[in-house]
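*Asks:* How does the following fold in three dimensions:
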Amino acid sequence: MSTLSLWTRRDPFAEFDALVRHAFGPAATRRGGFVPAAEIARDGDDAVVRVELPGLDVEKDVTVEVERGQLVVRGERRDERTEERDGRSLREVRYGTFRRSFALPQHVTADAVSASYDAGVLSVRVTGAYAGTAAKKIAVTSGTDAPAIEQA
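*Replies:* From the prediction side, this is the model:
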């Protein structure tokens, strides 16, 4: 299971780096599962999660849910190919289940989530994920304008 957060104050590049190391590191190859690539992009106040799922029948093999404060994308990849060559039959079977989860801000409900699939990419829009997260500037005073510190 992989988890990315839509609600973070950490360095997004460090989080992406950790995601890539997790997806392509030794743990992923030992597990033998299918780990689709994912990215999170900000579009105004919305978050857009894109998950690469080429060749999948998303209506049959993919589920998108909001579960306990997380956006969860799960499914199964099944790919079978048979080839006849020189009187011999070659059959290749690739399969694997996957589950990707993304932490959601507390104010986001399932009603704010919509999903579409095009050209092998599942796009999930989380409306208002970044609403109210603008930085607030704090005035800095100097000299005699500074608040006094009382000593006990």
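*Asks:* C-alpha only now, for contacts and for neighbours.
*Replies:* Fine.
*Asks:* and stretch 99-109, how far apart are its ends?
*Replies:* Distance across stretch 99-109, first residue to last, is 20 Å (Cα to Cα, to the nearest Å).
*Asks:* What residues sit buried inside it?
*Replies:* When burial is assessed from 16 or more other Cα atoms under 10 Å, stretch 99-109 yields the following buried residues: Arg99, Arg100, Ser101, Phe102, Ala103, Leu104, Pro105, Val108, Thr109.
*Asks:* List the contacts of the fourth one.
*Replies:* For Phe102, the residues meeting the contact criterion (Cα atoms under 8 Å, 6 or more residues apart in numbering) are Thr3, Leu4, Ser5, Leu6, Gln70, Leu71, Val72.
*Asks:* To compare with the earlier structure, here is another sequence to fold:
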Amino acid sequence: MAHLLHQLEHRVGRLYREPLSTFEWPAPEAAPAAWLPVVDIFEEPDAVRLVAEVPGVHPEDVNISVERNVLTIRGTKEQVVDEKVDRIFRSERTYGDFERSFTLSASMDASRIKASYNLGVLTITLPKAETAKPFLIKVDLTPETAQLKA
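*Replies:* Sure, this is the predicted structure:
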């Protein structure tokens, strides 16, 4: 039991440390996917970029949605078998439905999310909200400060 509590504490802590994370504990509520695309997530000064490998998936078969600060990527990879094939000796490639979900942090501007697809790679750009971008604050001289310099 202590191990499960530690695991939960670790995952909840990750939600606050990482701007975009997956939270799948104890189990996703949706039906299990046939396969999961691998994903890299990069933080840039103005955005977070999520890059997913979805080889063989047509862009029109991908659905990206945001609901309650959860970004979800769903899609289907269809198996195409030539009509001339009598039987398949080996089938190692993955086919069927896939789904990945990521919790967005408050620092993301969900209304400006963009997605692009090229050569089996899906790139989702999640711009940071203006309030989340770092900026410098100029210190103005007040009359009292000016007197200290004299």
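*Asks:* Next, the TM-score between them, please.
*Replies:* Structural agreement between the two chains, given as a TM-score (TM-score structural alignment, normalised by the length of structure 2), stands at 0.59; 113 aligned residues with a Cα RMSD of 3.8 Å.
*Asks:* returning to that earlier point: out of the contacts of Phe102 of structure 1, who's the most crowded?
*Replies:* Neighbour counts for the contacts of Phe102 of structure 1 peak at Leu71, which has 26 neighbours (criterion: other Cα atoms under 10 Å).
*Asks:* Please, where are all the strands along structure 2?
*Replies:* Counting by DSSP state E, structure 2 has strands at residues 20-21, 39-43, 47-53, 62-67, 70-77, 96-104, 114-118, 121-127.
*Asks:* Would you reformat those strands as JSON lines and include distance to Glu83 of structure 2?
*Replies:* Converted to JSON lines, the strands of structure 2 look like this (distance: least, Cα to Cα, whole Å):
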{"stretch": "strand 20-21", "distance to Glu83 of structure 2": "42"}
{"stretch": "strand 39-43", "distance to Glu83 of structure 2": "34"}
{"stretch": "strand 47-53", "distance to Glu83 of structure 2": "28"}
{"stretch": "strand 62-67", "distance to Glu83 of structure 2": "26"}
{"stretch": "strand 70-77", "distance to Glu83 of structure 2": "18"}
{"stretch": "strand 96-104", "distance to Glu83 of structure 2": "19"}
{"stretch": "strand 114-118", "distance to Glu83 of structure 2": "28"}
{"stretch": "strand 121-127", "distance to Glu83 of structure 2": "28"}
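*Asks:* now, of the ones you listed, which is deepest in the fold?
*Replies:* Highest mean neighbour count among the strands of structure 2 (mean count of other Cα atoms under 10 Å): strand 20-21, with a mean of 22.
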